[in-house]
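Sequence and computational prediction follow.
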Amino acid sequence: MSTLTARDGATALLVVDVQNGVVDGAHDRDGVVTRIAGLVARARHDGVPVVWVQHSEDGELEQGTEAWELVPELVPADGEAHVHKRYGDSFEGTDLDDLLARLGVDRLVVAGAETDACIRSTIHGAFARGYDTVLVSDAHTAGDKTAWGAPSVPDVIAHTNLYWSFQSAPGKSAGTATAGEVALGR
């Protein structure tokens, strides 16, 4: 169980940076987006809050541009929360923690992009702040960075899933589950 107190034990689905300029050309883009869309539909059906995170930065992902927009397959419903960020960790410099506190959330199910940047930063940020944190193992992706010496994207995804499945700390849990298997409630 989470180390957060005074929460209702609720879960939220956190969809990180599934934006045109982020996932264009990403590994298994269509499959990942389809799995995220399925998770969003399940969350809505089950009354689980969906929180949309969008990254912006000067020059590449300027807020309001087509590159900054969420992919067309994912359309937030009225009333779903949006978090705008400028750092990798979705908690840094945002009101995400306050938003989740208002929702009574102490468990996050995380999907999105980029595995080796914003996803890793966000799952670590959530876990360090006391949230039980589940990474959806087949619903995160990244662009190819092998030209800069990084491993292939499938290797990055596999490694992230491997080490997150063994993440542990007193009083909170972490782990992975596929989109088809992940529990959106407790």
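Received, thanks. Numbers count the residues shown, from 1 in each chain.

hey, let's count contacts and neighbours off CA atoms from now on
Will do.

and residue 68, how far is that from residue 61?
Distance from residue 68 to residue 61, counting by Cα to Cα, to the nearest Å: 5 Å.

Between these two, which contacts overlap?
21, 55 (Cα atoms under 8 Å, 6 or more residues apart in numbering).

so where do the helices sit in this structure?
20-23, 29-46, 96-103, 120-128, 153-165 (DSSP state H).

Please determine how far the residue of the chain positioned farthest from its centre is located from residue 128.
Going by Cα atoms, centre = their mean, the residue of the chain most distant from its centre is residue 147, 25.4 Å out. Plainly put, residue 147 is 32 Å away from residue 128 if you go by Cα to Cα.

Can you point out the buried residues in stretch 61-68?
By neighbour count on 16 or more other Cα atoms under 10 Å, the buried set for stretch 61-68 is 61, 63, 67, 68.

With stretch 38-51 instead?
39, 40, 43, 48, 49, 50, 51.

what residues does it touch?
Contacts for stretch 38-51 (Cα under 8 Å, 6+ apart): 10-15, 80-83, 179, 184-185.

Sitting in strands, which of those do you find?
10, 11, 12, 13, 14, 15, 81, 82, 83 (DSSP state E).

What about residue 15, how many residues nearby?
As a burial measure, residue 15 scores 25 neighbours (other Cα atoms under 10 Å).

For it, give its distance to residue 116.
Distance from residue 15 to residue 116, by Cα to Cα: 15 Å.

likewise residue 76?
Where residue 116 is concerned, residue 76 sits at a distance of 25 Å (Cα to Cα).

which one of these two has more residues nearby?
The neighbour comparison of residue 76 against residue 116 (other Cα under 10 Å) goes to residue 116, with 20 against 14.

Contact partners for the more buried one?
Residue 116 neighbours (Cα under 8 Å, 6+ apart): 142, 156, 157, 160.

Make JSON lines from these and add neighbour count to it.
JSON lines is the format used below for these (neighbours: other Cα atoms under 10 Å):
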{"residue": "142", "neighbour count": "26"}
{"residue": "156", "neighbour count": "17"}
{"residue": "157", "neighbour count": "21"}
{"residue": "160", "neighbour count": "19"}
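
before we go on, here's another structure to hold up against the first:
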Amino acid sequence: MTTLANRPRTALLVVDMQNGVVARAHRRDEVVRTLAGLVERARGAGAPVVWVRHQDGELVPGTPAWRLVPTLVPLPGEALLDKEYADAFEATELESTLAAEGVGRIVVTGAATDVCVRSTLHGGFARGYDVTLVADAHTTQDTGAEGVPGPAAIIAHTNLYWSRQAAPGRAGGTVAAAEVVFTAG
């Protein structure tokens, strides 16, 4: 259903599952286990797995905080993109990487729900992709900011509003990890 012609494949996008991003994340270990299972299923189906890492003053390339969590390891040949903006499409090779693989649907996972995951959901959708959020494979931490809902509420709200996302020629949606179907093309 994507508006992108001749792009029948589905890719798994793993956003910012870095030590410094998820050190204090809500349900961290559960989300990492769920993601590891999704990565294996995508690989088994021949679907591209695309990894994204954020870098800034706190996530300095090469530091332990910047590295992906040890149980989530890209294989040789899998795309690993570094970004400086919340939306993984901004100023990266994500679009060209997906185009080269014939991807028109992305399955989004990772951290942080309220920043980079949400920005990437919208970024992909606005660029013509069908974008599925995996309800139990994204997380965020409690920022402690006054008036900001806790991480469980942020995750639940994001799952709810993305489940109803639709636009001409494109579909959004939220599914549990067990319900994700990877289309290899």
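Sure thing, it's come through. No experiment lies behind these values; they were computed from the predicted model shown.

where does the TM-score land?
After superposition, the two chains reach a TM-score (TM-score structural alignment, normalised by the length of the second structure) of 0.97; 184 aligned residues with a Cα RMSD of 1.0 Å.

Find me the equivalent region of stretch 149-169 of the second structure in the first structure.
Using TM-score structural alignment, stretch 149-169 of the second structure lines up with residues 151-171 of the first structure.

can you list the residues that contact the matching stretch?
Contacts of stretch 151-171 of the first structure (Cα under 8 Å, 6+ apart): 1-3, 27, 115-116, 120, 135, 137, 140-146, 173-176.

For the residues you listed, I'd like a selection string for PyMOL - just the buried members, please.
To isolate the buried members of the contacts of stretch 151-171 of the first structure in PyMOL, using 16+ other Cα under 10 Å:
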select buried, resi 2+3+27+115+116+120+135+137+140+141+142+143+144+173+174+175+176
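
Take the contacts of stretch 151-171 of the first structure and keep only those in strands.
Those of those lying in strands (DSSP E): 135, 137, 140, 141, 173, 174, 175, 176.

Tell me how many other residues surround the equivalent of residue 93 of the second structure over in the first structure.
Residue pairing (TM-score structural alignment): residue 93 of the second structure is matched to residue 95 of the first structure. By other Cα under 10 Å, the residues close to residue 95 of the first structure number 15.

Now do the same contact list for residue 95 of the first structure.
residue 83.

if I look at it, how far off is residue 45 of the first structure?
Counting by Cα to Cα - residue 95 of the first structure and residue 45 of the first structure are separated by 26 Å.

likewise residue 18 of the first structure?
21 Å.

next one: residue 146 of the first structure
According to Cα to Cα, residue 146 of the first structure and residue 45 of the first structure sit 39 Å apart.

and what of residue 184 of the first structure?
Taking Cα to Cα, one finds residue 184 of the first structure at 11 Å from residue 45 of the first structure.

Overlap in contacts, the two.
Common neighbours of residue 184 of the first structure and residue 45 (Cα under 8 Å, 6+ apart) do not exist.

Give me the range in the first structure that stretch 129-140 of the second structure lines up against.
Stretch 129-140 of the second structure maps onto residues 131-142 of the first structure, going by TM-score structural alignment.

just how off-centre is that stretch within its chain?
From the chain centre to the centre of stretch 131-142 of the first structure is a distance of 6 Å (Cα atoms, centre = their mean, to the nearest Å).

List the residues that contact residue 83 of the second structure.
52, 53, 54, 55, 90, 91, 92.

so the last one touches residue 79, yeah?
No: at 11.5 Å, residue 92 of the second structure and residue 79 do not qualify as touching, with contact defined as Cα atoms under 8 Å.

Mutual contacts of these two, please.
Common neighbours of residue 92 of the second structure and residue 79 (Cα under 8 Å, 6+ apart) do not exist.

what's the matching range in the second structure for stretch 73-83 of the first structure?
The aligned range for stretch 73-83 of the first structure is 71-81, by TM-score structural alignment.

now do the same end-to-end measure for the matching stretch.
So stretch 71-81 of the second structure: terminal residues 18 Å apart, Cα to Cα.

now swap in stretch 35-54 of the first structure and tell me
18 Å.

residues in the second structure aligned with that stretch?
By TM-score structural alignment, stretch 35-54 of the first structure lines up with residues 34-53 in the second structure.

chain center to the matching stretch: distance?
Worked out by Cα atoms, centre = their mean, stretch 34-53 of the second structure lies 11 Å from the chain centre.

Please apply the same query to stretch 95-113 of the first structure.
With Cα atoms, centre = their mean, you get 10 Å for stretch 95-113 of the first structure.

tell me how far the ends of that stretch are from each other?
End-to-end for stretch 95-113 of the first structure, by Cα to Cα: 20 Å.

Next: stretch 117-131 of the first structure.
Stretch 117-131 of the first structure: ends 19 Å apart by Cα to Cα.

Could you give the separation of that stretch from the chain centroid?
Counting by Cα atoms, centre = their mean, stretch 117-131 of the first structure is centred 9 Å from the centre of its parent chain.

Repeat that for stretch 160-170 of the second structure.
16 Å.

Also stretch 4-14 of the second structure?
Counting by Cα atoms, centre = their mean, stretch 4-14 of the second structure comes out at 13 Å from the chain centroid.
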